[in-house]
Every structure is written in C-alpha cells, then in structure tokens.
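Asks: no sequence on this one, just coordinates:
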C-alpha cells in the first residue's frame, strides 16, 4: 500500500477515457486507491470522462477507493461526464473501502453525475468514519439517473460495511434535480 502522497496545485482536464475499454471505467481526473495518508489540495478536475463508452461504473473528477486517511480540500470539480446511461460522472467521490477521510472546502458544479458521491460497492473493504464538510454543489446531476448534489449509496448488501458518515455545513443548490439522495 502506498503512503504519504501529496497531490497539490494540479489540473486534470479533458481526459476523455478510452473508447475501446468496455471492462472498466476510464477518463478519471484524479484517482487514488490502495493508499493511506493522502493529501489532494488546490486541484481542479474538469471535462473528464466524455469518451468512456462503458455502461456501468464511470469516471469521476477527484476520488478515492480502498484508501485510508485521505484529505481532499480546496479543490474544484466541474463539467465531468460519463457515458449516456452509465453511472458516476461526478465531481468528488469517497468510494468503496475508504476510511477516516475528509472532503472539505471544495466546489462542484455542472457535473453529469453527483457533485459528491458517497459510495460502497459489494466486495470492498469496510467504509467508515468519513466526512464531507464546508463544500458547495451547484446544479450537479445533469445527466445520470439518481444523480444530485450528494448521493449516498450502499451496494454492499451489508449495512455494517458502510458506517459513520458525517455531512455538515455544506450547500447543495440545484434548480434541475434534487439536491440530496439515498439509494
């Protein structure tokens, strides 16, 4: 497992995805996995994922999976996309197996998927003790089903695999869809 990673003052823009990859998602902005003690700070991810043809899980602007102690802060994710009929395409995501992590002071807008995804998929390590605070979502969820400002989804079929989440002092504005949802 990689540790003590810093991604600071960077841009991840216009990563289209691999149109020949039908096995998994492609076209992410910034993605970290199987790591601990990560800082993603003052980064921007925009217009990613627009040529990913796979229907299923999709790309996200800035996200983590199977990771511990990740801090994503002072970042902007906007106009990220996914395949029509696919999932994801959002701004930020704390995905399966993430623990002890925070998204804070971030801005998400006009993403095809949810501004902030809080997801646990079947087969992932336990997901717990994560927080989203002091963040803003504006008109996210433009295209994908169930997408909104913040979407919380437990696909693990085991409730105890997805626990201890806090969201506070956030602003979710959406004049097209709902601002917050559970699946």
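Replies: Alright, I've got the coordinates. Predicted model, so just to flag it, every value in this text is computed and none were measured.
Asks: C-alpha from now on. contacts and neighbour counts both.
Replies: OK.
Asks: report the longest strand in this protein, please.
Replies: Ranked by number of residues, the top strand in the chain under DSSP state E is strand 60-73.
Asks: next one for the comparison:
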C-alpha cells in the first residue's frame, strides 16, 4: 500500500515538473485543440446535463467549454466540495460571472446561495480533470480523493470523459480500491477509449 502511495506521489511530482516546463503558448495551443475536439465530440453534443470542472493550475482552461455548453442550452453543473465532510454537491450555473465564487476548498465553484442544487442522477456526461491517465482509463488526481468520491456517486450510465494534455498519458496509473476509472480521454493528439 505504501509503495502505491509513493508511486502516485512520484508520478504527481514528475507530471507537475513536466507541466511547469510547458510554455504558456504551448499550453494555450494544446488547450485550444482539446476544447475544439471536446465541443465536437458526439457524447458532448448529445448530452443535456454536463458536469464540468473549473480548472486548476495544471488542467486545461474549461471556460470555453462552459460557455459552449451554456450557449447550446445544456444544463451546466459544477461541483461544490466540502473537504472536512468529504462530500460534493452539484449546482447548476447560468451566468458564470455572477454564479461563481471562491469556495471553502479554495477552488472556484458555484455559489450555493445563487445556484440550484441538482441530484447526481441527472448527469449525462461528466468531464473530469486529473494529473495523469493511462490507456485503461486509470486516473490519478491531485491526491485529495474528491473526484473519486464524486465519480462513485454518478449513475453507471453517465459517460466519464477526461480531458488532458497528451504528456499526461503514462504507461500505468497505480490504482487502489477507492480509485475510479474514466471511460474516454481526449488529448490534443488522440481519443482514448477505455480498454
């Protein structure tokens, strides 16, 4: 068990070092390719209710995807995490500038006093972040377990799609019993379906 945790920590360090070395221009170009692919992806086009994320430093910029979904009359959900309770709730956003705030976790998230809470069983597609992925759908997050717990509450019918730079794809993500897999990974170079 300790070996798995140490291996995960090493992968996180290596991935963050690699991402830190990426120029802003390279990041911008790759992000644009990924977001263009994402908004043309059949599962995204067909979905009525999309669970998205607000990017962190090492994720792609999700603002264009959020705006695309809102412009195309999709219900856009973002999570609100309560770290002490290890819980997540989903809220619908309509106007990002007014509906988003800095949450308890320090992340940008919906303001619960302005946004309507939506049950997990309404989600058609979940677009998910992560630091590293493998071709079997293994996902390595930031080490807090937030998205693993969130994914565990989604219906089996919800398509779980990750977006990542190709350089985040590694040969093997060490998985523990609580870790969750994604179904599809979109990078700037390819689309990977879980084997």
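Replies: Looks like it arrived, so ask away. Predicted, not measured: the structure shown is a model, and the values here were computed from it.
Asks: quick TM-score on the pair, please.
Replies: Superposed pair, TM-score by TM-score structural alignment, normalised by the length of the first structure: 0.28. Supporting alignment: 93 aligned residues with a CA RMSD of 5.6 Å.
Asks: beyond the longest strand of the first structure, next helix or strand please.
Replies: Using DSSP states H and E, the helix or strand that follows strand 60-73 of the first structure towards the C-terminus is strand 76-78.
Asks: tell me what that next one is packed against?
Replies: Judged by 3 or more CA pairs under 8 Å, 6 or more residues apart in numbering; DSSP states H and E, strand 76-78 of the first structure is in contact with strand 44-46, strand 60-73, strand 90-94, strand 107-109.
Asks: recalculate using a threshold of 10 Å.
Replies: Under the contact definition 3 or more CA pairs under 10 Å, 6 or more residues apart in numbering; DSSP states H and E, strand 76-78 of the first structure sits against strand 11-13, strand 44-46, strand 60-73, strand 90-94, strand 107-109, strand 136-138.
Asks: deepest-packed of these, please.
Replies: Ranked by mean neighbour count, those are led by strand 90-94 with a mean of 34 (mean count of other CA atoms under 10 Å).
Asks: let me know the angle separating that strand from strand 60-73.
Replies: Taking axes from the mean of the first three to the mean of the last three CA atoms, to 10 degrees, one finds strand 90-94 of the first structure and strand 60-73 inclined to each other by 50 degrees.
Asks: any idea which element residue 165 of the first structure lies in?
Replies: Residue 165 of the first structure belongs to strand 162-168, assigned by DSSP H and E.
Asks: I meant to write residue 131 of the first structure there.
Replies: Counting by DSSP H and E, residue 131 of the first structure is found in strand 127-133.
Asks: for that strand, which positions count as buried?
Replies: 127, 128, 129, 130, 131, 132, 133 (16 or more other CA atoms under 10 Å).
Asks: mind checking how far the second one is from residue 172 of the first structure?
Replies: Going back to what we said before, that points to residue 128 of the first structure. Noted for residue 128 of the first structure: a distance of 23 Å to residue 172 of the first structure, by CA to CA, to the nearest Å.
Asks: can you check the fifth one too?
Replies: Using CA to CA, we find residue 131 of the first structure at a distance of 15 Å from residue 172 of the first structure.
Asks: kindly report the same for the fourth one.
Replies: The spacing between residue 130 of the first structure and residue 172 of the first structure, counted by CA to CA, is 18 Å.
Asks: repeat for residue 69 of the first structure
Replies: Residue 69 of the first structure is 25 Å from residue 172 of the first structure, by CA to CA.
Asks: residues of the longest helix belonging to the second structure that come out buried?
Replies: In the second structure, assigned by DSSP state H, the helix with the most residues is helix 2-20. Within helix 2-20 of the second structure, the residues scored as buried using 16+ other CA under 10 Å are 8, 11, 12, 15, 16, 19.
Asks: okay if I get those residues as CSV plus distance to residue 125 of the second structure?
Replies: As requested, these are exported to CSV (distance: CA to CA, whole Å):
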residue, distance to residue 125 of the second structure
8, 27
11, 27
12, 26
15, 26
16, 27
19, 27
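Asks: name the nearest residue to residue 180 of the first structure, ignoring sequence neighbours.
Replies: residue 150 (4.9 Å; CA to CA, 6 or more residues apart in numbering).
Asks: around that neighbour, count how many other residues there are.
Replies: 30 (other CA atoms under 10 Å).
Asks: quick one, helices of the second structure?
Replies: Going by DSSP H, the second structure shows helices at 2-20, 24-39, 42-46, 63-71, 96-99, 146-152.
Asks: helices or strands next to the shortest one in the packing?
Replies: Meaning helix 96-99 of the second structure. Contact here means 3+ CA pairs under 10 Å, 6+ apart; on that basis helix 96-99 of the second structure packs against helix 63-71, strand 87-93, strand 108-110.
Asks: if we can go back for a sec, now distance to residue 167 of the first structure too, for the buried residues of strand 127-133 of the first structure, in a markdown table please.
Replies: Formatted as a markdown table, the buried residues of strand 127-133 of the first structure follow (distance: CA to CA, whole Å):
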| residue | distance to residue 167 of the first structure |
| --- | --- |
| 127 | 15 |
| 128 | 13 |
| 129 | 11 |
| 130 | 9 |
| 131 | 6 |
| 132 | 5 |
| 133 | 6 |
